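Trainee: Provided below for reference: sequence and predicted model.
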Amino acid sequence: MPHALSGDARIYWRADGDRSLPPLILGNSIGTDFAAWDPVMPRLMRHFYVVRYDARGHGASDAPAGEYTIAQLGADLDAVAIAAGLDSFDYCGVSLGGMVGMWYAANRPARLRRLILANTAPKFDPAIWRTRIATVLEKGMDSIADMAMARFFTPEFVARNGIEFQRVRNTFLSMSAPGYAGCCAAIRDLDLTSSLSAIKVPTLVLTGERDLSTPPAVGQQIAAAIDGAVVVALPAAHIAATETPVQFCDAAVEFLVDPPVETEADRYAYGLDRRKQVLGREYVEQRVASVTPFNKRFQAFITRYAWGELWTSSRFQDVERRMMVLSMMVALGRWEEFELHVGAALRAGVEAQAIEEALVQAAVYCGVPAANTGFALAGKILAKAQEDAGKDAAAK
């Protein structure tokens, strides 16, 4: 496992995605490890080379004995950036991760390009954290787990008891009590109020409309103290990336990603590249070569909007969007388009079982006859793909 050495601690980090994309470092809240970012990772990796790390005292990072300081936690972030080979990066931190981001932006801004501060505060009542430290050291993490979850999430999210909630709660319960207490001490002693005006990088402040730990007014005060900072409120509690991942990413991507499209010509080029990626370069180039004066405007239209706007959205992953299209084509009986997208899905590595699942569901919601036709057509395409694969293997 990769570790960055920072003072007396080894800080665990990992990188995911395409190294050619802009780097983004994510900082987690107290009481979570970097797996808390899992709900948003597939989308973020469409846009960024993503580096995550466990704060000291958390996850696979070391938990040195004693109390920690915000300066130590900021130095840990710097050590991770150096270990990952990042000369510059964007940073998004939630709660404790946001506190680290504020300290880092005010004290070591050289590597930092843009900053997202989510559900965080520059100062807290120290008495809260003194009590928290004493409780976890005496009684363990399970003694405050229900309280923590009630502050992390809305009551509705807790009541659903879904997989993502269970992931966060299980992580919390497995946390090192001394390591957690060490970070509690950093928050107890924190006062970054006077440092906020020193932050000069472009900053987005995310707040949770139902956040009890860092209410929206706190986020607004942070933004007011940072020149040019903007605020976006999300309908969530404290860990919005888990509770409202689509809206969290909408805000983050809009702030961090430079628009790839400025003109309609840009949109066409962007869409054409995406169309080739989804349907296959050879097929699309054949279609483009066969454009006539009669259908030229229509082909340009679908390339700009179906491909340059809809398919380039990262809200859905490609497999999800492919299955949606297949289901719609079954429902509408658009069999030529259905066959096109089945073949494209298989060429892109989508497993036949995913297509089968979409067709079984279509049998329930679109009717057995429609699904039967879909199975027949998809079966022929699958058999041809398997035959071609066999020939290629034999030729090698």
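Mentor: Received it, and whenever you're ready, just let me know what you need.
Trainee: contacts, neighbours, all on C-alpha from now
Mentor: Noted.
Trainee: host element of residue 221?
Mentor: Assigned by DSSP states H and E, residue 221 belongs to helix 216-225.
Trainee: ok, residue 207 - how many residues close by?
Mentor: For residue 207, the tally of surrounding residues (other Cα atoms under 10 Å) stands at 29.
Trainee: Just name whatever secondary elements the strand or helix carrying residue 391 is in contact with.
Mentor: Counting by DSSP H and E, the element that carries residue 391 is helix 368-395. Under the contact criterion of 3 or more Cα pairs under 8 Å, 6 or more residues apart in numbering; DSSP states H and E, helix 368-395 touches helix 318-332, helix 335-347, helix 352-365.
Trainee: Could you export those as JSON lines, including distance to residue 46 and mean neighbour count?
Mentor: Listed next are the helices and strands packed on helix 368-395 as JSON lines, based on distance: least, Cα to Cα, whole Å; neighbours: other Cα atoms under 10 Å:
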{"stretch": "helix 318-332", "distance to residue 46": "10", "mean neighbour count": "18"}
{"stretch": "helix 335-347", "distance to residue 46": "18", "mean neighbour count": "18"}
{"stretch": "helix 352-365", "distance to residue 46": "21", "mean neighbour count": "16"}
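Trainee: Is it possible to get JSON lines of those helices that adds distance to residue 115?
Mentor: What follows is those, written out as JSON lines (distance: least, Cα to Cα, whole Å):
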{"stretch": "helix 318-332", "distance to residue 115": "28"}
{"stretch": "helix 335-347", "distance to residue 115": "37"}
{"stretch": "helix 352-365", "distance to residue 115": "38"}
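Trainee: Check it against this one:
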Amino acid sequence: MPLLKKINQVLIVLLVLLACLLLHSSLKFSTQPKKAYRQSHGLTADLPAEEVETDDVVPVIICASEERTGATMATINSIISNTDSSVFFYIVTLRDAVKIARRYIEKTKLKGIQYKILEFNPMVLRGKVKPDSSRPDLLHPVSSQFLLLNYVVSTYANQSAVSNASVSDTWNNLNCVLQLNFVRFYLPLLGISHRRVIYVDDDVIVQGDIKDLYNIKLKTGHAAAFASDCDLPFTHEMVRSIGMQTTYMGFLDYRKQEVKDLAINPNHCSFNPGVFVAEIKEWKKQKITKQLERWMEENFRQNIYSSAMAGGVATPPMLIVFHDKYTALDPLWHVRHLGWSPNARYAESFLQGAQLLHWNGPFKPWNDPAVHSDLWKRWFIPDPSGRFTLTRPGSDS
């Protein structure tokens, strides 16, 4: 009998321990809705535990395509060279460029930066986006859940986790830069814990302190801050000289009923989404990503973008969703159009006072011809692999 009593006591203890384990697992599962949501969008959520929210860190999101990795590194170099603040870079790239980006950082003066490389998997685009037959430079999204980001740490140790499935030549030939264009729509799904982030394109040079941009005060209810295309007299002169559109008419097809129903004045000033500050909580609250996806899908069905579109394919949905719902940046924090003409130039004195320069357009500062490329070149770090080279007059590159 004593032995039987002891056995019963042991069994009771084991049952209590088992119940505690089950309760702990249940509570843990119930407190992870964000992880489940990201997984439902084809997103992994394995991020380092040390990545915590802090107001002392300025988080910057930037993309790095294989053919333009050197441009991304120049942007990063300009940012860290002009601030004393701690900056954390989230570098979003494609599978083939993960090692290239990491090597570029680790083998140059950038090896001391804080960063994480996030991989964009273009396989998810198959059957969901396609080049327009009349505008092959543009991509038209079909489905609402078309973006897949596989998170990898900078060491990229778990290479076997990436699918080896082949893709057709059609998908392989889609411009990498355009594939990455849509990353800015999905900021809350990047798995980062910051309340606010800065997004910048890779053809940007920062001359001011990035902390000042990060600290901009957004108006109540605004999820983002952009620079208006009607903000500076100097930009007006540049725009007139190259015949560029700076209104909604240049991005949306006002012959379509869906566009008319928006009741947006076609002469309303547009903005450029190549540089912006985003409040993640407000972005989630307003379901900005879902709104952007809706208009991407609408464009696939109805072709609502202008046939003479003045900017990138990512611009029209953002113009619609953020119409009259964004805070204006100081115009000196986004001096743009430097890449729209090989001849039209700003006054050097004006550019010296600019906080951020953007070579949006086809004439990039690492190629020839281009204007004001000397301001970009001072931040260029030679590619240790020799892949990314500058094209200059008389160069064979």
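Mentor: Okay, I see it. These figures come from a predicted structure and were not determined experimentally.
Trainee: quick one: TM-score?
Mentor: TM-score for the superposed chains, counting by TM-score structural alignment, normalised by the length of the first structure: 0.27, backed by 181 aligned residues with a Cα RMSD of 7.0 Å.
Trainee: For the stretch 51-200 of the first structure, which segments count as helices?
Mentor: Per DSSP state H, counting those that start in this stretch, the stretch 51-200 of the first structure carries helices over the ranges 70-83, 96-107, 126-139, 145-152, 155-160, 163-173, 177-188.
Trainee: Reformat these into a markdown table and put distance to residue 247 of the first structure and mean neighbour count next to each item.
Mentor: Formatted as a markdown table, the helices of the stretch 51-200 of the first structure follow (distance: least, Cα to Cα, whole Å; neighbours: other Cα under 10 Å):
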| stretch | distance to residue 247 of the first structure | mean neighbour count |
| --- | --- | --- |
| helix 70-83 | 26 | 20 |
| helix 96-107 | 18 | 26 |
| helix 126-139 | 30 | 15 |
| helix 145-152 | 17 | 17 |
| helix 155-160 | 15 | 12 |
| helix 163-173 | 16 | 17 |
| helix 177-188 | 27 | 24 |
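Trainee: and those as TSV, adding distance to residue 288 of the first structure?
Mentor: TSV is the format used below for those (distance: least, Cα to Cα, whole Å):
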stretch	distance to residue 288 of the first structure
helix 70-83	44
helix 96-107	48
helix 126-139	64
helix 145-152	51
helix 155-160	48
helix 163-173	44
helix 177-188	58
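Trainee: Tell me which of those lies nearest to residue 390 of the first structure.
Mentor: Among the helices of the stretch 51-200 of the first structure, the nearest to residue 390 of the first structure by Cα to Cα is helix 163-173 (39.8 Å).
Trainee: tilt between that closest one and helix 177-188?
Mentor: Interaxial angle, helix 163-173 of the first structure versus helix 177-188 (axes from the mean of the first three to the mean of the last three Cα atoms, to 10 degrees): 100 degrees.
Trainee: the inter-axis angle of helix 163-173 of the first structure versus helix 145-152?
Mentor: Using the same axes, to 10 degrees: helix 163-173 of the first structure against helix 145-152 is 130 degrees.
Trainee: For helix 163-173 of the first structure, enumerate the helices and strands it packs against.
Mentor: Short answer (3+ Cα pairs under 8 Å, 6+ apart): helix 163-173 of the first structure packs on helix 145-152.
Trainee: Next, the angle from the helix it packs on to helix 126-139.
Mentor: Inter-element angle recorded for helix 145-152 of the first structure and helix 126-139: 150 degrees (by the same axes, to 10 degrees).
Trainee: which helices and strands sit right next to helix 145-152 of the first structure?
Mentor: If contacts are counted by 3+ Cα pairs under 8 Å, 6+ apart, helix 145-152 of the first structure sits against helix 163-173.
Trainee: mind redoing it with 10 Å?
Mentor: helix 155-160, helix 163-173, helix 240-243 (3 or more Cα pairs under 10 Å, 6 or more residues apart in numbering; DSSP states H and E).
Trainee: for residue 205 of the first structure, helix, strand, or coil?
Mentor: Using DSSP: H, G, I helix; E, B strand; the rest coil, the structure places residue 205 of the first structure in strand.
Trainee: is it true that it touches residue 222?
Mentor: Yes - between residue 205 of the first structure and residue 222 there is a contact under Cα atoms under 10 Å: 7.6 Å.
Trainee: How many residues are close by residue 279 of the second structure?
Mentor: 20.
Trainee: same thing with the one 5 residues further on?
Mentor: Here the neighbour count serves as a burial measure; for residue 284 of the second structure (other Cα under 10 Å) it reads 15.
Trainee: tell me which element it is part of?
Mentor: Counting by DSSP H and E, residue 284 of the second structure is found in helix 280-285.
Trainee: so who does residue 60 of the second structure touch?
Mentor: By Cα atoms under 10 Å, 6 or more residues apart in numbering, the contact set of residue 60 of the second structure is 76, 79, 87-91, 115, 196-200, 210, 214, 277.
Trainee: thinking again about what came up before, relative to residue 188 of the first structure, which of the helices and strands packed on helix 145-152 of the first structure is closest?
Mentor: Closest to residue 188 of the first structure of these is helix 163-173 (Cα to Cα; 19.4 Å).
Trainee: Neighbour count for residue 205 and residue 222 of the first structure, which is higher?
Mentor: residue 205 (27 against 24).
Trainee: which residues touch that one?
Mentor: Residue 205 of the first structure neighbours (Cα under 10 Å, 6+ apart): 92, 98, 115-120, 216, 218-223, 226, 229-233, 251-252.
Trainee: what number of residues lie near the nearest residue to residue 64 of the second structure once chain neighbours are set aside?
Mentor: Spatial nearest neighbour of residue 64 of the second structure, chain neighbours left out: residue 93 (5.0 Å); criterion: Cα to Cα, 6 or more residues apart in numbering. Residue 93 of the second structure: 29 surrounding residues under other Cα under 10 Å.
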